[in-house]
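Engineer: test case, fold it:
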Amino acid sequence: METKYVPKAIEPKWQEYWEREELFKVRENSDRRKFYLLEMFPYPSGRIHMGHVRNYTIGDVVARFLSMRGFNVLHPMGWDAFGMPAENAAIKAGIHPARWTYSNIDYMRRQLKQLGFSYDWSREFATCDPSYYRWEQLFFVKMYERGLAYKRKAYVNWCETCHTVLANEQVEDGACWRCEQPVVQKEMEQWFFKITDFVEELLEHLDRLPGWPERVLTMQRNWIGKSYGSLLRFQVEEGGPSIEVFTTRADTLFGATFMSLAPEHPMVPSLCRGKPQEQAVVEFVERAKRAKRGERDAGLLEKEGVFTGSCCINPVTGDRMPIYVANFVLMEYGTGAVMGVPAHDQRDFEFARKYNLPVRVVIQPQGSEEVPSPDELDRAFEDDGVLIDSGRYTGFTSERAREAITRDLEVQGRGRWTVQYRLRDWGISRQRYWGAPIPIVYCDRCGAVPVPEKDLPVVLPLDLDILPNGASPLPMSEAFVKTNCPVCGGPARRETDTMDTFVESSWYFARFACADHESGPLDRERVDYWLPVDQYIGGIEHAVLHLLYSRFFTKVLRDLGYLGVDEPFRNLLTQGMVIKDGAKMSKSKGNVVDPDDMIRTYGADTVRLFCLFAAPPEKELEWSDQGVEGASRFLGRVWRLVSENREALASARPFEGSPNELTGCLLELHRKTHQTIKKVTEDIEQRYHFNTAIAAIMELVNTMYQTLEASDRERAFWPVLRAAADAMVVLLSPMAPHITEEIWRALGRRTSIFRASWPAWDENAVQSDQVLVVVQVNGKLRSRITLSAVAGEEEMKATALEDPKVRSFIEGKTIRKVIVVPQKLVNIVV
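Structural biologist: Here you go, the predicted structure:
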């Protein structure tokens, strides 16, 4: 064992050893408790970034820890390889997306192996491989046969920059989630997955996911958007179909004085046809569709509308209500029609004032005797109250009136109770090249026909030239488009849209359970053993994209007989971002830290240790060069502790006696060893608080150095130190696997530390007096924490910084220094 710690001298050696020995390869084993640990697989963008490093290091620690605890751990890795970024990068570089993608995969795989992650690489696949997406195409065909995949003409979110349609979930603040350019509405024929068939189950099953962050559960509940209300019918004055309106405020119906329709509402053309207003309506509709999606969503546009020339009848007052097309009404919410109640809805109030529409007050606050005249109103009264000027319902509370009015209209056939959802069907058509082809052909005689299973996969041709504007070359490829109808054998043409890249990532976790299965998409026996994923790790940004789609797809595959679970992920950890200089790392901000540079300078173990020590997993990690240096120095101390005492430690048998046999510093070290085993085990197993676990290991190393400085070396001296060294190295191994493998061998072990058993603590040895430590922030008392009487400064500091009461006072602030008075006080200066 060399006297100096040189990471580049040992890390490649152990990486080659792990791969040669296939240490991380797993198989189903009914005698062992399984644990499926999965991080969201990466898009092969070219290089991994520090966000990847943090995410995958967190997962690797858990995988290694549980393996050493006796679990049969599945920890796979693959590539989410289809999608627009590959095309865009390929266009820019003048190379084919397939070549760009696979070269990136090779580079990124090497980077991941350099970091020592314990992946079962035998299960690796890329979603752009036909051997993967052939099964996705089979799922599409089976969904089509069940009515879960369908095509219809609809207004969709169109990104002109990316030349493709986007699902509602892929529009963020009115912009494309990829290129961040404005999204507009466009009417097109599109393929959809009927996610709304599972809406109630998607909502109800959220209650079965206690291992998910409440924030994610809330985001999904809000996106699904279940609301109870009334579906009211307003008869158009000139006959024809009535206009249906969903409202949660049927109590305000007597105050409805006009109707507003979304520009995309299908009745708009017929309502204005032949009227003097027709041209103005057509122009307004076109202008509204071109508006930025986000401004319409958020109501940021000035509220504008145009009269269609038609009126409808208020079902309770009999009054004529002019029908407007308005830019603030969205087709995907409710029915795309809104009854205008100016006195009791602020949007309607502003619209009515602008276009001189009647304002009728029909609700007043509880206990109020004054009824403001419409002319006196400066804003709408939107709360519940008591009805006035509302016929026989006058004097009813809002809640009672909603029920009574809806019930009475239901008897008349003009209304009913209903439930509405914000969730809409998932639009999966993409007008791009680099994606899985949709397995449908069009025959003039037979219509749309699914490709038979025996003819799958429909392979994406790799010999096409990519167009410089990003549009798909598939429609122009006769070799791809021209085919024969599977039903009649006549000439047919292939669908040239490809599937949304989120389809690939909606079932990949199931394929990992049986990646080598060739006779079907999934081996039910193996899938039933591994699923659901026990711990999933990934970013919060996928809360209503990938995570929602994966839940939907799991339920579809269950109903098709491929899976036996209702939910894909039992527990979810959403790790915080890596930030530097107060902002998320990005090339545009110039604050990127290259993992390759860090590994070359400090070694993989140092990079891993810093990512784990700098912050709890769910919090943001502020990059710190000093923190990286600190992690490197600590590993150097561990190395020196063993290298300078290797012969004595290697020749000693670990102490296995009772703490009653020890005194002085040896008793203290023995106790510290078992306290550290207990704390590290519980911090990883129960909380994933790797930072406090590492702090405890640091304290143990400090105690070992202090013991080595003792002049009185009893007979048990080296055995107690050897026991501490063994425990310290094993506890550290999930975080820093390379250095601990080297030290493990230096201590005389002949097998990998990965095969070692996780140490157990002796409860008798753990017992010690407890002390109450005061925690201050800028000198003010903020909390009290109970710690072991032998807790060192690092443990005191780490525990204080983790305390929930303390965090509320330091969140978002810069910590200048931390003052520690041993066993008494921690003062955090921010």
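Engineer: CA only for contacts and neighbour counts going forward, please
Structural biologist: Fine.
Engineer: buried ones in stretch 696-707?
Structural biologist: Within stretch 696-707, the residues scored as buried using 16 or more other C-alpha atoms under 10 Å are Ala696, Ile697, Met698, Glu699, Leu700, Val701, Asn702, Thr703, Met704, Thr707.
Engineer: tell me the SS of the first one?
Structural biologist: Same thing as Ala696. Secondary structure state of Ala696, per DSSP: H, G, I helix; E, B strand; the rest coil, is helix.
Engineer: surely it and Met796 touch.
Structural biologist: No - using C-alpha atoms under 8 Å, Ala696 makes no contact with Met796, being 9.4 Å away.
Engineer: count of neighbours near the nearest residue to Glu278 once chain neighbours are set aside?
Structural biologist: The spatial neighbour of Glu278 that comes closest, neighbours along the chain excluded (C-alpha to C-alpha, 6 or more residues apart in numbering), is Cys272 at 4.9 Å. Look at Cys272: counted by other C-alpha atoms under 10 Å, it has 21 neighbours.
Engineer: the one 10 residues further on now?
Structural biologist: Close neighbours of Val282, defined as other C-alpha under 10 Å, add up to 18.
Engineer: following whichever strand or helix holds it, which helix or strand shows up next?
Structural biologist: Take DSSP states H and E as the rule and Val282 turns out to sit in helix 278-290. Counting by DSSP H and E, the next helix or strand C-terminal to helix 278-290 is helix 293-298.
Engineer: now the other sequence, so there's something to compare against:
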Amino acid sequence: MKYNFRQIEKRWQIYWKKHNVFYTKESKKRKYYILNMFPYPSGTGLHVGHCLGYIASDVYARYKRAEGYNVLNPIGFDSFGLPAEQYAIQTGKHPCETILENSRRYEEQMNKIGLSFDWNRKLYTSNPNYYRWTQWMFIQIFNSWYDKNTEQAKPIDLLIKEFNKNGNNFINTNTTSNYKFDSKTWNKFNLHEKESILLDYRLAFLCNNIVNWCPDLGTVLANDEIKNGKSERGGYPVYKKKMLQWHIRISAYAERLIKGLNFIDCSQSLKKLQYNWIGKSIGISIFLKIVYPIGEINQIELFTSHPEMIFGMTFIILSPDHPLADKILHHKNGFTYFTQEFPAYKNTKNIYGIFTGNYALHPFISNKRIPIYVSNFFTINNKTQSIIGIPGYEEESRKFAKKLGIEIIKILDVNEKCMNSNFLNGLNIKEAKEKIIKILINNKIGEIKISYKIRDAIFSRQRYWGEPIPIYFKNKIPKAIPIDKLPIVLPKIENFHPKDGKSPLVRVQNWAWDERNMKIVSNILIDHKYVFPMETSTMPSWAGSSWYFLRYMDVDNNQFFIDKKKENYWKNVDLYIGGAEHSTGHLIYARFWHKFLLDRGWINTEEPFKKILNQGMILSYSAIILKVIGENTFISYGLKNKKHAYFSFQEIYVDLSLIKKNNELDINKFKKYRPEFYSSVFILERGSFFCKRKLEKMSKSKYNVINPDDICEKYGSDVFRIYEMFLGPINQSKPWEEKKINGIKNFINKFWSLFHKNKIFKVSEMNPTVQELKILHSTIKKIQNKMQSFSWNTSISLLMIMTNQLTVLKCNKRKILEPLVQLIAPFAPYISEELWCKMGKKKSIIFYNFPVFNPKYIVEKKITYPIMFNGKFKFSEKFNYNTSIGEIKNKILNHPKTKFFLKEKTLQKLILIPKKIINILFK
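Structural biologist: I've put the predicted structure just below:
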């Protein structure tokens, strides 16, 4: 009987849906919460690169169910944000429509692949029932401050009480400002003065800031949304612009974000990315006098972790958002320059730096004046707000100095001894650093300080498709919408295109808050007595994606965002799978948001994710053709370095469907696909037009994606799933090569044949032989070990080996084949369900436990290690093949013969070459 995957897959898809097989609820079982980073529903659907993570999580979810766990494996859609809005603009449809259309397409594809998601828990971040709680959380963040003494967020009301009762001094623990006032003074402040002080404490606050502004997208962008000075989406130019924006004070949580990494099981590379993003530095703040004081400001604070380099300082840079930048430029020019737009990236035509006309005095060299510049040169790398320029030892500083003709001084010679200073000559770096710090502190112009690179997150977006920020402005003071009036629903408008840097909500006629009647009313009624304007910016997409994993635990709760009992049961995500591109932005935001909710007592865990697994990328060969810049002419790629080498070329990506064999472009198809090039001239090479093929990340922008529907239709979903898992280790990138799928297809057919004889299903009830039992139980044990270490490619290899061995033995015995079906079930759910049913089982295979190996049939492979002492053989010892290196070393060092040979000698080192030799060095 031939394996008819189309018929079988359709039947089991209907069965799973009808019987709600993947439904999950709380129980007395051990829980296991597995989660994918949820997708935003784009118009083109999934490609095979997306499927890698979904299939991997599904394999593990099915395995953990078989181990007896109550597995939560939910899915939803990150449906707010720029991608959805841009797709809607391109199609001319409203985002509400495109989101539903696209998500239906995703759901259809995911079900076809056989993913065991609990669709009962499906959520959309753009659903008012969901973002009601996102708005509620924003209000709580707005009404909270961070107490550095207890290291937790607290209600702002407690801070106000402290202001009222604290007496003479209250030191601001959040900002660089120190407020000193008594309770009488606080009570004498007017509302504006009080709110101005409170804004320096609130975890959500308004302030003017230099932002990344993209006119073409009409919105502010986060740093991680910009690549090489252009928007990651669309490739549009990005500029710096000063705007009044909402911010979230993530920097207050910097130390906890670092400490929390100790409790997350993830790769060292991911932790390093997080460490670098947070950017903790221990150094010293130096206070330098300004030559030309600006009002009461007569000094500038600079942080450095390398004070020993102070004699190499030749300039100072303030970033555009430094508190002193506007004042010092105003002092020079009579106007604030940085209110104008200017390019965000140094490779664009950019003013490299503006000399402020002011100087700081060097702390050790009399009358040496250090020029102060304002520049965005360093801020694009997310550096600190002020930079000490030491071009003799720092590459970025050297570039800046060369560009502006600034002096470059070397202060260390080749032996790293300090030079060019009277009191540091001959000291090494450590000695010089200690001496400089001591002098700065004694002279009261320096203090030890911990600095963090992480900056407060800009929370405003001047676009339509996002959560409305639940704020109205009463006499310019931000006030939270009453919680019982949430959600503030995003109004449906036809023209949602951004314009002139203003949110489309500016054009909404009914977007004012009636404080008496507690509702949204017409803007015409704004009188600033009872009716006030509402915030027109919307939230960034990361607002909704920073807590969605909590909502999955209790998706239908209309009373609160999560029930305490359900949160106590599921706690946090046991395994979080997603792409490495989210290792900084999303993970930082989600971890911050989680810690805040913990501080305020609404959840019980410090970290949202126990283990994070980043899947590698699927690589695909893209196709690139050459266009002559400035001309409507294309040339075949092989001619690039020949007679046409004098041309300048633009590389254009081409859809793979337009490529014939031998990397030849189908010119006629291309002209129809890209009508703007219909009249173009194509210069041929040997009578054909060839393109360049390049192996790179599978991406829609590179037109090199493979549709999983096509693969499933041609080979079946089980073959597709196994092939993706068999490509290589889950965390590594690997190329997509369709021709290799035939090997997986042959394996599935061979597996199917084990259960059939002469095209008839036939399983024997005879007892298996010892040899067959040994094959089975050794495979069970090995696969269990491989699954626990997420080594799915080697698990499949073991299944292939066992299938081959049973085929040679012509084994069709139930006691061997039943557990074999259970072993393959996580990888190939369709064929396993079909065979399980044929073997007389009444329920889905997902409800049966994973097979357990019998040690009686496990034959341990032995390895003999020769034991050498200073390179001379003394004795040998046998170990089981899978014995860990640590166990081997421990046994050898405590072996009686080792102790005898060493006697009074001193052990220096034990060298172990795995599975080869052990050499003990002594003297």
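Engineer: if we can go back for a sec, the helix holding Val282 of the first structure: which residues count as buried?
Structural biologist: Glu278, Val281, Val282, Phe284, Val285, Ala288, Lys289.
Engineer: what's the match for Trp761 of the first structure in the second structure?
Structural biologist: Counting by TM-score structural alignment, Trp761 of the first structure lines up with Phe853 in the second structure.
Engineer: surely its match is in a helix?
Structural biologist: No - counting by three-state DSSP, Phe853 of the second structure is not part of a helix but coil.
Engineer: report the central residue of the second structure.
Structural biologist: Nearest to the mean C-alpha position of the second structure, counting by C-alpha atoms, centre = their mean, stands His582 at 1.2 Å.
Engineer: residues touching the aligned partner of Ser281 of the second structure in the first structure, list them.
Structural biologist: Using TM-score structural alignment, the partner of Ser281 of the second structure in the first structure is Ser227. Neighbouring residues of Ser227 of the first structure by C-alpha atoms under 8 Å, 6 or more residues apart in numbering: Thr248, Val419, Gln420, Tyr421.
Engineer: tell me which element the closest residue in space to Leu641 of the first structure that isn't next to it in sequence is part of?
Structural biologist: Spatially, and ignoring its direct neighbours in sequence, Leu641 of the first structure is nearest to Tyr705 (7.3 Å; C-alpha to C-alpha, 6+ apart). Assigned by DSSP H and E, Tyr705 of the first structure belongs to helix 690-708.
Engineer: do Tyr292 of the second structure as well
Structural biologist: Per DSSP H and E: strand 280-294 holds Tyr292 of the second structure.
Engineer: doesn't Val306 of the first structure lie inside a helix?
Structural biologist: No - counting by three-state DSSP, Val306 of the first structure is not part of a helix but strand.
Engineer: count of neighbours near it?
Structural biologist: Neighbours around Val306 of the first structure, by other C-alpha under 10 Å: 20.
Engineer: wait, it touches Phe284, no?
Structural biologist: Yes - assessed by C-alpha under 8 Å, Val306 of the first structure is found in contact with Phe284 at 7.2 Å.
Engineer: surely Gly353 of the second structure and Phe378 touch.
Structural biologist: No - between Gly353 of the second structure and Phe378 there is no contact under C-alpha under 8 Å: 10.3 Å.
Engineer: before we move on, the earlier item: residues contacting the match of Trp761 of the first structure?
Structural biologist: Contact analysis of Phe853 of the second structure by C-alpha under 8 Å, 6+ apart lists His777, Ser778, Ile780, Lys781.
Engineer: residues in contact with the first one?
Structural biologist: If a contact means C-alpha under 8 Å, 6+ apart, then His777 of the second structure has Val852, Phe853, Asn854, Pro855, Tyr857, Ile858 as its contacts.
Engineer: hang on, isn't Arg249 of the second structure packed against Ala457?
Structural biologist: Yes - with contacts counted by C-alpha under 8 Å, Arg249 of the second structure reaches Ala457, the gap being 6.7 Å.
Engineer: and those two? which has more neighbours close in?
Structural biologist: Taking neighbours as other C-alpha under 10 Å, Arg249 of the second structure and Ala457 compare with Arg249 leading, 25 against 17.
Engineer: need the counterpart of that one in the first structure.
Structural biologist: Correspondence of Arg249 of the second structure to the first structure, assessed by TM-score structural alignment: Lys194.
Engineer: quick check: the match of Trp761 of the first structure vs Thr769 of the second structure, distance?
Structural biologist: In this structure, Phe853 of the second structure and Thr769 of the second structure are 16 Å apart, going by C-alpha to C-alpha, to the nearest Å.
Engineer: equivalent analysis for Lys112 of the second structure, please.
Structural biologist: According to C-alpha to C-alpha, Lys112 of the second structure stands 39 Å off from Thr769 of the second structure.
Engineer: likewise Pro307 of the second structure?
Structural biologist: Distance of Pro307 of the second structure to Thr769 of the second structure, given as C-alpha to C-alpha: 76 Å.
Engineer: tell me which of these two has more neighbours.
Structural biologist: Using other C-alpha under 10 Å as the criterion, Pro307 of the second structure and Thr769 rank with Pro307 on top: 22 against 11.
Engineer: so who does Glu447 of the second structure touch?
Structural biologist: Contacts of Glu447 of the second structure by C-alpha under 8 Å, 6+ apart are Ile284, Ser285, Ile286, Leu440, Ile441.
Engineer: other residues contacting the helix or strand hosting the fourth one?
Structural biologist: What that stands for is Leu440 of the second structure. Element membership for Leu440 of the second structure (DSSP H and E) is helix 429-442. Contact with helix 429-442 of the second structure is made by Ile284, Ile286, His306, Pro307, Glu308, Glu416, Lys417, Cys418, Leu424, Gly446, Glu447, as judged by C-alpha under 8 Å, 6+ apart.
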